[in-house]
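Asks: what follows is a predicted protein model with its sequence.
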Amino acid sequence: MKSEKYDVVVIGAGSAGLSGALALARSRRSVLVIDSGEPRNAPAGHVHNYLGRENTPPAELRALGRAEVTGYGGEVLDARVLSAETAGDGFRVRLDTGRTVAARRLLVATGAVDELPDLPGLAERWGRDVLHCAYCHGWEVRDRAIGVLATGPMAVHQALLFRQLSEDVVLFGHLSQPAVTDTARLAARGIRVVPGEVAALEVTGDALTGVRLRSGELVPREAIVVAPRPAARAGFLAGLGLEAADKVVNGAVIGTAVPADPGGATAVPGVWVAGNVTDPMAQVVGAAAAGLAAGAAINADLVEEETRQALDRHRTGPFTAEAERELAARVAGDRRHGL
């Protein structure tokens, strides 16, 4: 490694972290990206809705991003951050390798962990034919028999979105039934509500074949939609006084996230967040945009700090503009008096 102190340490090498690191490296900042190798979208086969990179495998996109960052002088390190704390006028970051690095600013882009409903067979199919987002995976299951599992406040919304992609959509009431008004909306779109608790997913060979109810009934389905609870990866920020809070969307708690302003600045000066760690609903392209915005904000903040420091040095130096004028006046006066 070139240095143990960096302008910016970026924690997390997904689309948000790498985009922020790229903007900073191109601004000639010393940047270290630290990544634990646990991307949220690892189970997914491809990235979608990323203009110019449609259908790119997530691992390939991350590899391309790493190469771009290092191509501009940034560094990428595979390690896990154990803790972060303030130190002097910056921050100290401790890694599981035993190494400690210092930074003037931090960009946290560690993403989130999807907490899935506890149903037999569900976790094993996650990212394949157990899905959560119509925009991320909807095209891939178009015209198939789709079931939406009502495990959260977004279930009716999900069912209506997936109905745009298939005429065969059912909503499994599971542990809660939709409100009467929602049932009417679903019926108007031809979405049947299946009452009763879900017991497990049925898999034949390597294909999802249906949903088994607690009653024993099997409802044939080829894809299942769930709403996971995304939990921000933020435990290591406790030493900075930062922690994840409930993320509320349309009046309902959907998960946890680290609070920040629209530009990613947190309540701790010098610490920014970007991507799913603060916005669990952001898709890959949105996380990348947020990372870029945070990287630009960090660079601007450093520029302002460096300008203040340079101005202070200029004002207190031996030859400030005012001192030079005073010296010139004294020299001119001495010459007039023949000295």
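Replies: On my side now, so go ahead. Numbers count the residues shown, from 1 in each chain.

Asks: going forward, measure contacts and count neighbours with C-alpha atoms only.
Replies: Noted.

Asks: residues near residue 245, how many?
Replies: 15 (other C-alpha atoms under 10 Å).

Asks: go ahead and confirm it touches residue 259.
Replies: Yes: counting by C-alpha atoms under 8 Å, residue 245 touches residue 259, with 6.9 Å between them.

Asks: measure the spatially closest residue to residue 160 that is not a sequence neighbour to residue 171 for me?
Replies: What sits nearest to residue 160 in space, not counting adjacent residues and going by C-alpha to C-alpha, 6 or more residues apart in numbering, is residue 186, at 7.1 Å. The gap separating residue 186 from residue 171 is 9 Å, by C-alpha to C-alpha, to the nearest Å.

Asks: anything in contact with each of these two?
Replies: 156, 159, 192, 193 (C-alpha atoms under 8 Å, 6 or more residues apart in numbering).

Asks: contacts for whichever strand or helix holds the second one next, please.
Replies: I take that to be residue 159. When elements are assigned from DSSP states H and E, residue 159 belongs to helix 155-163. Helix 155-163 is contacted from outside by 132-134, 138, 146, 148-150, 169-171, 178, 182, 186, 189, 191, 225-227, using C-alpha under 8 Å, 6+ apart.

Asks: and for stretch 280-293?
Replies: With contacts defined as C-alpha under 8 Å, 6+ apart, stretch 280-293 is touched by 15-23, 47, 49-50, 109, 111-112, 136, 230, 232, 255-257, 263-264, 274-276.

Asks: separate out the buried members of those.
Replies: Buried members of the contacts of stretch 280-293, scored by 16 or more other C-alpha atoms under 10 Å, are 15-23, 47, 109, 111-112, 136, 230, 232, 255-257, 263-264, 274-276.

Asks: in the stretch 1-150 of the chain, which spans are helices?
Replies: Remark: helices assigned in the stretch 1-150 of the chain by DSSP state H, counting those that start in this stretch are 15-26, 58-71, 122-125, 134-137.

Asks: second structure for comparison follows:
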Amino acid sequence: MKQQRYDVVIVGGGAAGLSGALTLARARRSVLVIDAGEPRNAPASHVHNYLGRESTPPGELLAIGRGEAAGYGGEIVEGRVASAERLPGEGEDESGFRVVLEGGSTVEARRLLVTTGLVDELPPVPGLAERWGREVLHCPYCHGREVADRPIGVLSTGPLAVHQALMWRQWSDDVTLFRHTGPEPTDEEYEQLAARGVAVVDGEVSGLEVADDRLAGVRLAGGRVVPREALVIQARFTARSAVLESLGLVPVAQEMGGEVIGTYIPTDPVGATEVAGVWAAGNVTRLTEQVIGAAAAGLMAAAAINGDLIAEDTRTAVEARRRG
């Protein structure tokens, strides 16, 4: 950190944070990105559906973004933020914030942008974590094309499993729904699965079969192995919200199809939180956002922050002029 106070400190150096940093640096703001180096998509081999960067490896995309932000004067440092607090001042939005890193060092900012993302909490089945992002998947738009026409399994742990199976059927005609711990499908759902040729296997899944460092099958508790080359799961999306919680913001549950799929921090359309001077963008606020959407959210939040700073700069200038 080259200075002790910045216009904006960004907590999190993924697509949303770096996009915000690029936008703010181009707006001639002093900006610092503090990145813990734990990108959610690190296990994935490529980023998809990012126009102009299709199939770019995640690490390469971040390296490009860091270089672009730094090229306009943005600073990026490695570190983990422990908490943030508002500094005392005459006006709530003019007082700024102190950001505290693990280890005790601090830095101050007029505004904060938090882009810490989320954590994918996987079902407790042995072997899932080791194959996560490779053959254990959750998003067909991220990975469907790469496993098209292969034998795909869907692990049921909640009421969304039938929806997942029918969705993934778009990419393969060999889809099997493993009942596992999920609810039994309704008669209407059984009819839908049968009409689309989706097999249903009863019994709990006890693990995965791997051969030559590739998923080969799904093992049931009774010992039977069903050959599969990909397994779809429903992860729980938990926002990395500790920094925002230290400022008094509370994560809320998000439901889909009657099931809680995770937690997020509410914001307005441009990322402003309920705490004046604090914005958030990316997966910490929108659990199902893809990389290109997170980058767009970072841009929108940065533009809103710059506008807010312009308003403050103008108020300060007017007050100074009136004082003569």
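Replies: Thanks, I have the structure now. Keep in mind that what you see is a predicted model, and the values were worked out from it rather than measured.

Asks: about what we covered before: which one's more surrounded, residue 186 and residue 171 of the first structure?
Replies: Neighbours per residue (other C-alpha under 10 Å) separate residue 186 of the first structure from residue 171, with residue 171 holding more: 26 against 22.

Asks: in contact with that one, which residues are there?
Replies: Counted by C-alpha under 8 Å, 6+ apart, residue 171 of the first structure has contacts 147, 148, 149, 150, 155, 156, 159, 191, 192, 193, 194.

Asks: can you lay out these as a markdown table showing neighbour count and distance to residue 100 of the first structure?
Replies: As requested, the contacts of residue 171 of the first structure are exported to a markdown table (neighbours: other C-alpha atoms under 10 Å; distance: C-alpha to C-alpha, whole Å):
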| residue | neighbour count | distance to residue 100 of the first structure |
| --- | --- | --- |
| 147 | 28 | 48 |
| 148 | 29 | 46 |
| 149 | 27 | 45 |
| 150 | 24 | 45 |
| 155 | 21 | 44 |
| 156 | 20 | 47 |
| 159 | 26 | 48 |
| 191 | 21 | 55 |
| 192 | 17 | 56 |
| 193 | 20 | 55 |
| 194 | 18 | 54 |
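
Asks: what lines up with residue 254 of the first structure in the second structure?
Replies: Applying TM-score structural alignment, one finds that residue 254 of the first structure aligns to residue 261 in the second structure.

Asks: give the helix, strand or coil label for residue 157 of the second structure.
Replies: Here residue 157 of the second structure is recorded as coil under DSSP: H, G, I helix; E, B strand; the rest coil.

Asks: touching, it and residue 182? I think so.
Replies: Yes: if you go by C-alpha under 8 Å, residue 157 of the second structure and residue 182 touch, sitting 4.1 Å apart.

Asks: what do those two both touch?
Replies: Counting by C-alpha under 8 Å, 6+ apart, residue 157 of the second structure and residue 182 have no contacts in common.

Asks: tell me where the stretch 1-150 of the first structure has strands.
Replies: Remark: strands assigned in the stretch 1-150 of the first structure by DSSP state E, counting those that start in this stretch are 5-11, 31-35, 75-78, 81-87, 90-95, 100-108, 112-115, 130-131, 146-149.

Asks: and those strands, which is most packed in?
Replies: strand 146-149 (a mean of 28; mean count of other C-alpha atoms under 10 Å).

Asks: that one vs the second structure, mean deviation?
Replies: Once fitted to the second structure, strand 146-149 of the first structure is off its aligned match by 0.3 Å on average (mean C-alpha distance after the TM-score superposition for the first structure).

Asks: tell me how far the aligned partner of residue 62 of the first structure in the second structure lies from residue 23 of the second structure.
Replies: With the correspondence set by TM-score structural alignment, residue 62 of the first structure lines up against residue 62 in the second structure. To residue 23 of the second structure, residue 62 of the second structure is 15 Å away according to C-alpha to C-alpha.

Asks: do the same with residue 245 of the second structure
Replies: Distance of residue 245 of the second structure to residue 23 of the second structure, given as C-alpha to C-alpha: 26 Å.

Asks: and if you look at residue 210 of the second structure?
Replies: Distance, residue 210 of the second structure to residue 23 of the second structure, by C-alpha to C-alpha: 45 Å.

Asks: same deal with residue 267 of the second structure?
Replies: According to C-alpha to C-alpha, residue 267 of the second structure and residue 23 of the second structure sit 20 Å apart.
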